[in-house]
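Give me a model of this one.
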Amino acid sequence: MSAKDSAKQIYDAVGGEDNINYLTHCVTRLRFRLKDESKVDDEKVKQIPGVMGINHQNGQYQVIIGNAVSDFYNEVVKLGNFPTDESADATETDDKESKGNLFDQFTSFISSCMSPLIPALIGGGMIKVILILLTTVGWMSTKSQSYTIISVFGDAPFYFLPIELAITASKYHKVNQMMAVIAGAILIHPNFISLVNSGKAIHLMGLPVTAASYSSSVIPILLIVWAMKYLEAFLEKVVPANFKSILKPLLEIFIVGVVSLVVIGPIGTWAGELLSGIVLLIQKHAAWLAMPLMAAFMPLIVMTGMHWAFAPIFLAASFATPDSLILPAMLAANIGQGAASLAVAFKTKNKNTRQIASAAAISALLAGVTEPALYGVTLKYKKPLYASMISGAIAGLFMGIVNLKSFAFAVPSILSIPQFVNKAIPSNFIYALIVIAIAFVLTFVLTLVFGFDEGTVPVTATVSDNDNATNDSKIASGTKETKKVFSPVKGEQIMLDSVNDPTFAQKLLGDGIAVIPEEGKFYAPFDGVVETVFPTKHAIGLKGDNGIELLIHIGLDTVELKGAPYDVKVKANQRVKKGDLLVIADLEAIKKAGYDIVTPVIVTNTKEFVEIVQSDKTTVDNDTVSFYAV
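From the prediction side, this is the model:
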């Protein structure tokens, strides 16, 4: 399916123009801010060709695409008339800023400001990597004009960070964009830089000005734009209407300039130096511990989209000293994800899995883009993820001991390996190659040793009656006898993953299905014994004669109702036959109380079976096979 067709499905699945506040994208993700995320069926989105997963993060509905994200973005934008940045809706932003704890608000702000810049930073970083390679092999002189001009290409995205961040931060805070750009330009104006480089004390109308260089800085401009939000609101109130067109911009530029150079800029500089100092302290005294942890857990950090929220930290550190924390950790993690995917491609017998895993391995190993590997392979099969995390920890320990450093900002991969080249430390590049070898070989071998469960090869199931024999004839039977579980209630059957409760959706209690009931009568799904009737009557545990232990949980969080809407017709240790009435639930009362009536049906002894296979029915009742245990 083409990107155009998949983009149309994504657009429809998230609710179209009526449900989209704005849309942007980063390197691998479409980032929607939706009016109502509850309208979106996550499972439906995951099934769209080209979609590798979804993530709810900082008020954004993120659809993970991978390297082709810009193609999908362009096609989605064509489908509706909605904004493509956060400046679209002031009310939405105000709500966004007021929700969540301080850490959530901080990470949301950083991610929103940094994400649009990442492609430019990656491009500039890769140019600097190429220059390192060209000068190392002697194909270009560092004194040539070509080297100087190409260096400008690579340095520009970093040098002008204050202006770039002024634009993105102004969108976030609803500040006048051009005024924010002026604030960034003041920080890096050539005349001010000349004063700083002169080494003399600097004063502005008698006020001391810190002689700090703000080029490539991150924190000062973010603080300045944040302060501008309040300054603009203040000026809007106090400046007479007849003079606003003249006085407001005059006062804003002057006040911002003075406060930036005298107060906020120095505070931001000190904050950046503090971050750099912390990183240096970790590198000096605890690298042996920090590096294994960072490398091991980097896939999980990437999974949440938080890796770019770290950008101000490692940018602040890398401009003060080569980075020996974040980027080296990403090298081990990225290579590990690629190796795990390659091992899956090597071992699998499934043609489709081999194709997905091979493409994901190439993306991770050569480009350092790991979302395809993470969402398409390692997280899906879990054991390859564990293999990459273990090898990441071991490679991280080595990096911590030898103090591996990155000398350019680029996403670590095989192609960007020259970022670890430094003529003054020739061993550093050798160490980087050793890290690649450790991460690749160890992850590949561990993945093969651990294996991964793709499920069983489908064969015709042996079904004794005709209830679903035709439609479900391709249910996998594996090597054990197939055991049937009928639906306990009439309604719409859905996948367990789509239940709005992480305990059930992540299958922490076991695998199974869920039903949105149409009526309140719940029946025994097989012959067996009632093992448990919960005191609050909202859940019943059964043990079938077929060995299946089943939990029927009527509604989500309905334990809070203390049994009021439920009339239980059985008791513990009572024997039941398939079709016996278990509970009558007042569904309307449950909904009026504000609770979801969706009913998870969980096999609590899932580990005793090869797999739980949902039937192809969406409309079910007690005479319909809901799923099979193999």
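
Please count neighbours and contacts with C-alpha atoms only from this point.
Will do.

okay, now the nearest residue to residue 381 once chain neighbours are set aside: neighbour count?
The shortest distance from residue 381 to any non-neighbouring residue, by C-alpha to C-alpha, 6 or more residues apart in numbering, is to residue 452 (5.8 Å). Using other C-alpha atoms under 10 Å, residue 452 is surrounded by 18 other residues.

so who does residue 452 touch?
Residue 452 makes contacts with 344, 381, 382, 383, 384, as judged by C-alpha atoms under 8 Å, 6 or more residues apart in numbering.

From those, list just the buried residues.
For the contacts of residue 452, a neighbour count by 16 or more other C-alpha atoms under 10 Å gives the buried set as 344, 381, 383, 384.

As a check, name the ranges of all strands in the stretch 101-250 of the chain.
With strands called from DSSP state E, counting those that start in this stretch, the stretch 101-250 of the chain shows them at 202-204, 207-209.

Can you tell me which of the ones you listed is most buried?
Comparing the strands of the stretch 101-250 of the chain on average neighbours per residue, with mean count of other C-alpha atoms under 10 Å, the densest one is strand 207-209 at a mean of 15.

One more sequence to fold, the one below, so I can look at both together:
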Amino acid sequence: MGNKELVQKIIAAVGGAINIQSVWHCATRLRFKLKDKTLVDKKTLEVMSEVVAVVDSGGQLQIVIGNDVNEVYKSLREQYQTSEDEVSNEEVVDAPNHEKMINRIITFISGTFSPFLGALAGTGVLKGILALSLVAGWLTPESGVYKIWYAAGDALFYFLPILLALTAAKQLKVNQYTAMALAGALVYPSLATQLMNPDPLMFFGVPVVGANYASSVLPILLAVWLLSYLEPQFNRILPASIRNILTPMLLLMIMVPLTLLSIGPLGNWIGQVLSAGIMNINQSVPFLAGAIIGACWQLFVIFGVHWTFIPIIANNIGELGHDPLTPIICASVMAQAGAALGVFLRVRDTKLKSIAGSSVLTSLLGITEPTIYGVTLKLKKPFYIAIGAGGLGGAIIALGKVQATAFTLPSLLSLPAYLEGGVIYLVLGLSLAFGISTVGTYFFGVTATVHDQPTQLYDEDIKAPVVGQIVPLMSIDDEVFASGAMGQGIGIIPKQNIITAPVTGEIVTVHPHAIGIRSKQGAEILIHVGINTVQLNGKHFKKLVEPGKKVNLGDPVLEFDRQAIQKAGYDPIVLLIVTNTPNYQCQITQDLETTKNWLIRLRPNPKAAK
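Next comes the predicted model:
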């Protein structure tokens, strides 16, 4: 099954998202801290083919995944949030308060826009097609076809405050229908007309500032935020028998005029300042602004901060009628598609080629996450090349002052919405972003270990990564490693503090306490220092290599303080595991006195080859 389906089944088996207090991962396993362990369905977890073992140890439920744990964890982070909106990892368990606040803001924005983002983008594409139809002379503004389709394309954006009220209220746990009534009042036809009248509307002698709230973003978000503070107070004061009626009534009586008198104008002013600032930067230094956004957009996606741009883009469309950011972002999207195509054309590995091929299509349609996490970021160089190509394409598009006239997801489908500005610059910028990324990735972005990985395994001897006393794997105080579930191997009680490469090959994964290496002959080797040392959060460890680094036999890869680890209450034993053991006939040394000779002798398994 895919990672998304696997994560869904794991979450269900551990008692649901509501039962998860925090979750992180180490080199081989997902580690859950649960509220109630009795809700765990251990048998269901153990029968999953992707789950190697399930361990309850140290107050944690440990689900052993193996080498793919990082990809599974990424999928889990995309899908899962605890009730406190926390997802921990092995390096950052408790985030500072300011980081939690940033996470909450991003979570609020993403939860507010994501439910209808597809529909909003689809109607934006429809408006772009209609604009193209007018330019090409296929339709006229007076035709019934144009008017009906324009209403279909514009209605959702026109009534955007109502949709935002619905989803924002859900995020802030406010009565959604009260919030929608508040937003409806802002765009109520007769009131909206009166607000635009030169003669100000008076409320108990106070003039109401004239404003147009159709298609606006910030006023309703601020209003619902304030609503989330007022509603609990009314519910606390009013008797339960009349609360359901009087609370909405009183809130609307207070919040509608308050929004029209102060919150709405403040939100509009903030939106105008943001839009004016972006437009000034784009006009003053367009090449630089486009280069930065085009290059960094996928980094924003990785860290989740891209959601903070959605209100700004929507505000630009509502306030100014156009937006300069979306076409620039489109260059970044096309660059990722080009990088995926370069990988697809270059690699021989069937699985990676399949993932890269499908990622090209999804990226062209505006969804880059599968490309980033499944292909480019995983291989690193294609990601860097795409950053450069996206920056160049974005700079050219910004130089041409290309504008989006409707809210869309940046993709090939959105091109009709990018007609305002220099179309030649748009075509040139997108073409260069896609082309340079494709060619650059094909020639320079894929290492030999990916496209020339040996299809045949060879005889190989695995040397000791550290000097020490050899102990059988079955004697290790960890049932997953001792059972051989992770693969055949051996333990070493270390007598020194330096881990060296036991083979010549490439570093695949790096954790503070563990190193993954793929040898030139095809063996996949895990060196794991200590039992449960992931809980040290990197303390007493020093990484000497990074993923992708080529190493020779005997090169230092990790430094640790075995005495300090033992003093902290952890066993510092070094585990040497061949994780693709089924591909070999594996012989473990019987010489327990020395680590100078080979420890594990591998011979290709004829049955595995078949």
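
What would you report as the TM-score here?
A TM-score of 0.70 describes the superposed chains when it is computed by TM-score structural alignment, normalised by the length of the second structure; 498 aligned residues with a C-alpha RMSD of 4.4 Å.

who touches residue 516 of the second structure in this structure?
The contact partners of residue 516 of the second structure, by C-alpha under 8 Å, 6+ apart, come to 507, 508, 509, 510, 524, 525, 526, 527.

so it sits in a strand?
Yes: counting by DSSP: H, G, I helix; E, B strand; the rest coil, residue 516 of the second structure is located in a strand.

From residue 1 of the second structure, how far off is it?
Distance, residue 516 of the second structure to residue 1 of the second structure, using C-alpha to C-alpha, to the nearest Å: 24 Å.

now for residue 255 of the second structure: what does it line up with in the first structure?
Residue-level alignment of residue 255 of the second structure against the first structure, with TM-score structural alignment as criterion, gives residue 256.

Tell me which residues touch its match, please.
Under the criterion of C-alpha under 8 Å, 6+ apart, the contact list for residue 256 of the first structure reads 183, 224, 228.

Can you tell me the element it falls in?
Remark: residue 256 of the first structure resides in helix 244-259, with elements defined by DSSP states H and E.

Show me what counts as buried in that helix.
For helix 244-259 of the first structure, a neighbour-count test (16+ other C-alpha under 10 Å) marks 248, 251, 252, 253, 256, 257, 258, 259 as buried.

correct me, but the third one touches residue 231?
Yes: here residue 252 of the first structure reaches residue 231: they are 7.5 Å apart, a contact under C-alpha atoms under 8 Å.

Now the helix ranked longest in the second structure on the first structure. Mean distance?
Scanning the second structure for the longest helix, with DSSP state H as the assignment, gives helix 97-136. Overlaying the first structure shows helix 97-136 of the second structure at a mean distance of 2.4 Å from the equivalent residues (mean C-alpha distance after the TM-score superposition for the first structure).

Now residue 545 of the first structure: closest residue in space, sequence neighbours ignored.
residue 528 (5.0 Å).

ok, the one you found - how many residues close by?
21.

now do residue 326 of the second structure
As a burial measure, residue 326 of the second structure scores 28 neighbours (other C-alpha under 10 Å).

mind checking how far it is from residue 398 of the second structure?
Note on residue 326 of the second structure: its distance to residue 398 of the second structure, by C-alpha to C-alpha, is 10 Å.

do residue 258 of the second structure as well
Going from residue 258 of the second structure to residue 398 of the second structure by C-alpha to C-alpha gives 40 Å.

what's the burial count for the nearest residue to residue 167 of the second structure once chain neighbours are set aside?
With C-alpha to C-alpha, 6+ apart as the criterion, residue 167 of the second structure has its nearest non-adjacent residue at 4.9 Å, and that residue is residue 112. Other residues near residue 112 of the second structure number 24, with proximity taken as other C-alpha under 10 Å.

just residue 78 of the second structure next, same as before
When neighbours are counted by other C-alpha under 10 Å, residue 78 of the second structure registers 13.

Give the equivalent position in the first structure for it.
Taking TM-score structural alignment, the alignment pairs residue 78 of the second structure with residue 62 from the first structure.

and if you look at residue 319 of the second structure?
Taking TM-score structural alignment, the alignment pairs residue 319 of the second structure with residue 320 from the first structure.

Inside helices: which ones of the contacts of residue 452 of the first structure?
Per DSSP H, helices hold the following members of those: 344, 381, 383, 384.

Quick one: map the second one onto the second structure.
Right, the one you point to is residue 381 of the first structure. Under the alignment defined by TM-score structural alignment, residue 381 of the first structure corresponds to residue 379 in the second structure.

and the gap between the residue lying farthest from the centre of the second structure and residue 199 of the second structure?
For the second structure, the C-alpha lying farthest from the average C-alpha position belongs to residue 205; by C-alpha atoms, centre = their mean, that distance is 50.8 Å. With distances defined as C-alpha to C-alpha, the gap from residue 205 of the second structure to residue 199 of the second structure amounts to 13 Å.

if we can go back for a sec, for the residue nearest to residue 381 of the first structure, which three-state class applies?
For residue 452 of the first structure, the secondary structure call by three-state DSSP comes out as coil.
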